[in-house]
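Chemist: got a predicted model here, sequence first, then my questions.
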Amino acid sequence: MEIEKFITQAKKIFISGSFDEERRDFIKNLETCDLLAVPGSGKTTALIAKLYCIAQNMPFEDGSGILVLAHTNTAVEEIEKKIKKHCPQLFQYPNYVGTIQSFVNRYVANQACFEQYGSYITKNEDELSNEKVAREIFYNKSSKIYAILSRYLKESRNTLTEVFLGKYGIADKKQQLVKFRSLEFIDKNDSLLNIQKNYDRITSSLLTQTERKILFDFNNTLKGYEPSLTEIIELVKRIEYNEEDCCFYSDIFPKTWKKRLVFSSPSGAELKTIYDELRKQGYFKYIDSFDLSLKFILSNTDLKNILQKRFKYVFVDEMQDLEINQINIVDQIFFGKESPTVIQRIGDKNQAIYSSGRKVKQTCDWITREEAEAESYVDLRIQNSLRLSSKTADLVDKFVLQRPENYKVTGLFKDSDLNPHLILINRDTTGKEIKSKFIELIKKHQLNNCDKNIENGFKIISWVTDKEEDNSELYLKKLFSEYTKESRVRKEDFNCLKKYIYHFDAGALTLGAARASILNSLTRILDLEYIRDGRGRKFTKSTLMQFLKNQGDEYYNDFKAKLFSWAFDATVNGKKEEVFQDLKIFIKGPDFIGLRWSAEEEDFIACSISRSEEFVDSVNFEQEENPAVSVSSNEEINIDLQSIHAVKGQTHCATMYIESSYFKYETSKLRVVARVGTKTRPEEILPNPLFNQYHNYRSDGDARAKEALKMMYVGFSRPTHLLCFVVLEENIKDYLDMLCHTKGGIWEIDKALLVT
């Protein structure tokens, strides 16, 4: 394999400078290893250069190829965009470039699914699978599993609140609850106790007429409560299907059941039937594909051997984003003493902020080869960041959570020597004032005229972007009402009709994306209404178009004209609401749902919108998937508002990180008390990276601090020139003097936004 002689060519194509020793060592290495790389190190560019050099040696004599995997479609598209025109052979047989999900589905899970369920995978999507399960439960109210879920929801609503008391003009609501508790009409959790048993006592002179009315009205509210489909969907999201243990796990199941619902119970059997039927139709959650594949590959060594011979080299980018089940399936297929395949995994363990759950993981699931097999493997490193200046890198280095020996983030970006800015605010400071301060700093340092501005732009980011219930704590949408959550993935299926119109791939340059999304919405409605094609299968876009064509030329041409008009108005004219309203009328009318969907006269039943009514009316529509909002000023400086998760992997010219409250604020989480103070000795505070100190958070009790470290590490490592950190003064006032006198003067502190 000739690599060295092609590095110069790769350099000319992919970078403006040259590859240093760290990067050249990685490009030339063709042994199984892991590469640990800091933010902005150009690790993906180094991988692309390696792929280019390998491609110049292809085809291989044994007919094998290379496999390139990444966690997201975005990462795959980035690799493809940079290298495909130079090495098109990498995207042809026997090679494969794609997400780990697409690889596992294509080469393992599809066959496993067919052998176990008699079908191939149709969709891998949690939201769609959860909704389909929930609909089966919701529309079978006589089932035992519906009874369990509805009982849980009813019990969760059985809390007499001060808000409910407020409807009756109760002045001292807290005291009223105390009275009800003392009389044992509600328990210590303010849940209403059995009203029938307490009827005589309630109607006695113990209570006033208003107090009696409160208890009876609240009881009637509970009796009349019926769960909504949305509530059932939210519960289904919390249920884990565990085939190995023959049960479902969930926190909604009673402790006496050990939080389990076994398959052998009547309700468990009902729920398992729903899940199994869904799998027979080819619908799986993301994690299901990996569990199914791992089980399959363990019993199919022939397939394992075939894949090892097919792929001589395997490269996995953004390795830190993979979860344990994804890591296991790749290793189970390719890694081992007898395996001829070389596997190289690339990433930054400290940027592992994604997980299938809601929590930020303290530790990365990825254990490097050196950590696992210290004598056999040596991890490679790229510790020089081409993005970060020396001052920003020095700060970011203090936020490293998992630090191998002699590991340090070093900044090589030379065009900025700005100190990070610590901007103090209080609860009266407005988002408009914060944005104006950011623009002021951008102009002060002439970043609006900087090449990096044109290339990378300016971002305001935060950990918490929105909350279901408004409160006094800070989050992005509270400061900037124009913010909407940005979608991290391109989707084809949504939980309501309106999202198909509003959230299709608007970045496409043709009308095809809107057209496909509208057709997907129509097939989804037919599926919800259990309307099948002539072969008893779910309609696809192509079979639907064929069915409509069979209605005659006049109908078909009229439909195609409508479809073009809807796609054009949604894409070009921005008339999404008008398209939604018009499409809704069409769907409910005789020209769609009123068609003769059954070919046989004796089978014909007039169809109507029933099971899909909420879906069509889009009663739960929220603008969740819009692109990140750009906030413009009169000076035409655009500021993007995004979450920290959304900007991972991005480079900015300037970044403003606003602290927010997820259990506590970041500044509060980092202040860890190791020993509580007494009269004779002061409290001991662990070293804090905000003070330019190397932390030593070590116990399980420091979990929140470790979460904050990872989020701040990702957020702080985005900008080339200017980093701003916006904090509530009340959170740091006790140690503000320490920050002002931090060794090395890491922060430039700005108090101009404090409202007196």
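Modeler: Sure, I can see it.

Chemist: contacts, neighbours, all on C-alpha from now
Modeler: Will do.

Chemist: so which elements touch whichever strand or helix holds Ile501?
Modeler: Using DSSP states H and E, Ile501 falls within helix 497-502. When contacts are defined as 3 or more Cα pairs under 8 Å, 6 or more residues apart in numbering; DSSP states H and E, helix 497-502 packs onto helix 512-528, helix 576-588, helix 613-617.

Chemist: adding mean neighbour count, write the ones you listed out as TSV.
Modeler: Putting the helices and strands packed on helix 497-502 into TSV (neighbours: other Cα atoms under 10 Å) gives the following:
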stretch	mean neighbour count
helix 512-528	21
helix 576-588	17
helix 613-617	18
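
Chemist: quick one on the thing from earlier: which residues sit against the helix holding Ile501?
Modeler: Here helix 497-502 makes contact (Cα atoms under 8 Å, 6 or more residues apart in numbering) with 492-494, 514, 517-518, 520-521, 570, 576, 579-580, 615-618, 621, 623, 626.

Chemist: possible to save the helices and strands packed on helix 497-502 as CSV with distance to Ile297?
Modeler: Listed next are these as CSV, based on distance: least, Cα to Cα, whole Å:
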stretch, distance to Ile297
helix 512-528, 33
helix 576-588, 45
helix 613-617, 39
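
Chemist: now Tyr146, nearest residue through space, not along the chain?
Modeler: Ile137 (5.7 Å; Cα to Cα, 6 or more residues apart in numbering).

Chemist: out of the helices and strands packed on helix 497-502, which comes closest to Val727?
Modeler: With Cα to Cα, the closest approach to Val727 among these belongs to helix 576-588: 38.7 Å.

Chemist: put this next to the previous one:
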Amino acid sequence: MPDASPLIPEITEEDIEWVRALMGLDALDEPRRVFLRSRTTLDVSACPGSGKTTLIVAKLAILARKWPHRSKGICVLSHTNVAREEIQSRLGSTIVGQRLLGYPHFIDTIHGFVNRFLALPWLDSNGYPSPTIDNDVTTAYRRGTLSNSDYWKVQNFLAQKYSGFDRLRICARDLTFDLGGKPFPAGSTAPSFGLAKHAIETAAKAGYFCYDEMFVWARALLEDCPDVASWLRRRFPLVVLDEMQDTFELQGAMLHAIFPRTSADIVVQRVGDPNQAIFDDAEAEPDESDSFPDSDAARNLSIPNSYRFGPEIAVLASPFAVMPVSPTGLCGAGPKAIGGTPTACRHTIFVFPDAGTAGVLNAYGKHVLATFDDADLAKGPVTAVGAVHQGASEVTPGHQHFPKSVPHYWSGYTAEISRKEPHPSSLVQYIRAARAAVRNESDLAPAVERLASGLIRLAGRIGDAGQLKRKARTHRTITDALVANSTVLAAYRRLVKALIIDRLPLTQECWDSMQGDILGICRALCNEDVFEDNAGTFLAWSADPAAPGGGAPISASDTSPNVYRVEEGSRHVDIRLGSIHSVKGQTHLATLILSTHWHDHSSARMLPWLLGNNVNGTGAGKRDRTRLLQTYVAMTRPSHLVCLAVPRFVLGDDQDITQHKETLTARGWQMVEIVDGIAKQPK
């Protein structure tokens, strides 16, 4: 094992006990203490519910307390700002928390790091204007550089090639472009190529770029000034990379170029779970330039025990881990006991007829109501998730792909609102997502932030929102921008009050009456000329979608987007629907995994693992490995109850079902068949 870095303070058992008291942590086992004490390059494979972010924050708190350097800091990078938010939440009022959030330390996303230290300096030094970095705003600007007919020439051509104008990406410093890693499907002399080239170059000269295009400028800086990487290693002797399994090829190559784990002058500690490596972008390629976790046992630490769930769920989920979690599999050391919950919940497989999914959500909801009392239901969300969640109205009951996606279980589902970081296609959907945030988090702040984000996106569509460049899309950004315009600021505050605080019913009549205030706010956020026609469909009214598909109808009692209510007598439970991607990192009270279709039915492909015939990823093809990762993520969300929804044909004929029931019962499942929309015990 390499020697500990002399630049990193030693962490003692006394330090660990100090941080336990500070953060109110339970007893820490030896693997967790090894990570806290470690001062060498190390990979940590932490299972779901192991508290890895809390563990990282605990280590940072100890180090901040003892950090001896004034110009050298700790660099913590991830794909979200969860670590920073936890520092603010748990340590924000402490001296160590304040130290961590300021110079010389840097705690941010990978994109934030690349922009600040590499891409923006290169753009500034090469004459580009202060950039706007946003995929949708940039795409809208590029579209605006073309006439309507020219835009549709390019869009229609790309649609025929199964792509689109919004996939255009700069891939080299000379403004060469492709379609998100795939070549443009026409030569340089083709009219469509020329129009796309004009749009890319004109937008770049005005400073409009997509998020991942910033890596192009970051690479350019490293090529022009290779000493920058050495400077960054001197600045940050300790680098912590969280959620390492989510790092894809473009990000990994950049991180390895700046912070190589073979370097003797830095310590790189990567934390993640290789069994949760699922990507929001279906075309994203995982980082294979430096595999995680390290194959060297001396540089690899495993934390296989979860505090989220108990041994029953651990046993059910463990076979779906692509990489064995430990020699004995996933360990369940939880969950925390809650009032009326039985010691062991009845984990259930709901078998529904091939002709439709009616009754699935009702059966699940009633099972939840029978399992938990109302006090328990208030302690965690009840969810239903599927791997595929985009609308598929062309697939109806009787189609060989049915059920293809989450909307086939409930027609009131909206995919754009479900995303982990909602990125709706209209301002109305932003408001629905904002209201969902209030419901789910019992806090107005996330809702106000989402409304502000939608308004700033609209401002970027209708004009030059230059005063907002390089700033986060936040409520504070808007109020600061409008501070000198009391009339418009008052209109903005009226909008927030009506939509978020008073929850004014969102009807088309209400929406039409707000248009004046909305456009007035966005005009004030823009510099110079404004082109309101560019607002287009983003500002237009849209009702809640109702896609056909044989699932449950929209219910008048549903009180929030993507929430389906099941009532039983005077009691009810709200089931929050979403994609598996959207719930990564979350903890649920109960989770229902919905069978969906991607090249095949997910439940059909996963049946051998469910029955115990297959274990882990041995022999699984690329697509089945993806399904295993998705299933494992979903099955490790709940603290108490996990359920599955499976179409009957997957289990075969009556004889097969009888045999499968015996096997599944022995493995810890109960089977409930749905007939005519009613859940019945199978014979």
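Modeler: Arrived safely. Quick caveat: nothing in here was measured; it's all calculated off a predicted structure.

Chemist: TM-score of the superposition?
Modeler: TM-score for the superposed chains, counting by TM-score structural alignment, normalised by the length of structure 2: 0.79, backed by 622 aligned residues with a Cα RMSD of 4.2 Å.

Chemist: give the buried residues for the helix or strand the residue nearest to Tyr146 of structure 1 falls within.
Modeler: For Ile137 of structure 1, the element it lies in under DSSP H and E is helix 126-138. By neighbour count on 16 or more other Cα atoms under 10 Å, the buried set for helix 126-138 of structure 1 is 126, 128-138.

Chemist: cool, stretch 528-547 of structure 2 as well?
Modeler: Buried-residue list, stretch 528-547 of structure 2, by 16+ other Cα under 10 Å: 530, 532, 534-535, 538-539, 541, 544, 546-547.

Chemist: can you pull out the strands in the stretch 301-450 of structure 2?
Modeler: 305-306, 331-332, 348-352, 382-386 (DSSP state E, counting those that start in this stretch).

Chemist: mean offset of the first one relative to structure 1 (after superposition)
Modeler: On the superposed models, the aligned residues of structure 1 are on average 1.4 Å from strand 305-306 of structure 2, with distances taken as mean Cα distance after the TM-score superposition for structure 1.

Chemist: same for that strand, what does it pack against?
Modeler: Using 3+ Cα pairs under 8 Å, 6+ apart, the elements in contact with strand 305-306 of structure 2 are strand 331-332.

Chemist: next one: the second one
Modeler: For strand 331-332 of structure 2, the contact count by 3+ Cα pairs under 8 Å, 6+ apart identifies strand 305-306, helix 311-317 as packing neighbours.

Chemist: contacts for it?
Modeler: Under Cα under 8 Å, 6+ apart, the answer for strand 331-332 of structure 2 is 304-315.

Chemist: rerun at 7 Å
Modeler: 304-307, 309-311, 314 (Cα atoms under 7 Å, 6 or more residues apart in numbering).

Chemist: then the last one?
Modeler: Contacts to strand 382-386 of structure 2, defined as Cα under 7 Å, 6+ apart, come from residues 405-406, 574-580, 588-596.

Chemist: cool, the third one as well?
Modeler: Here strand 348-352 of structure 2 makes contact (Cα under 7 Å, 6+ apart) with 360, 643-648, 669-674.

Chemist: filter the contacts of strand 331-332 of structure 2 down to the buried ones, ChimeraX style.
Modeler: Here is the ChimeraX selection string for the buried members of these, based on 16+ other Cα under 10 Å:
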select :304,305,306,307,309,310,311,314
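
Chemist: the helix or strand Ile148 of structure 1 falls within packs against which elements?
Modeler: Element membership for Ile148 of structure 1 (DSSP H and E) is helix 144-156. If you count contacts as 3 or more Cα pairs under 7 Å, 6 or more residues apart in numbering; DSSP states H and E, helix 144-156 of structure 1 packs onto helix 266-280.

Chemist: count of neighbours near Lys272 of structure 1?
Modeler: By other Cα atoms under 10 Å, the residues close to Lys272 of structure 1 number 20.

Chemist: what about the aligned partner of Ile593 of structure 2 in structure 1, how many neighbours?
Modeler: Counting by TM-score structural alignment, Ile593 of structure 2 corresponds to Tyr657 in structure 1. For Tyr657 of structure 1, the neighbour count with other Cα under 10 Å is 23.

Chemist: how close does the strand or helix carrying Tyr657 of structure 1 sit to structure 2?
Modeler: Counting by DSSP H and E, the element that carries Tyr657 of structure 1 is strand 652-658. Strand 652-658 of structure 1, aligned to structure 2 and superposed, deviates on average by 1.6 Å (mean Cα distance after the TM-score superposition for structure 1).

Chemist: ok, and what's touching that strand?
Modeler: Here strand 652-658 of structure 1 makes contact (Cα under 7 Å, 6+ apart) with 452-453, 456-462, 715, 718-727.
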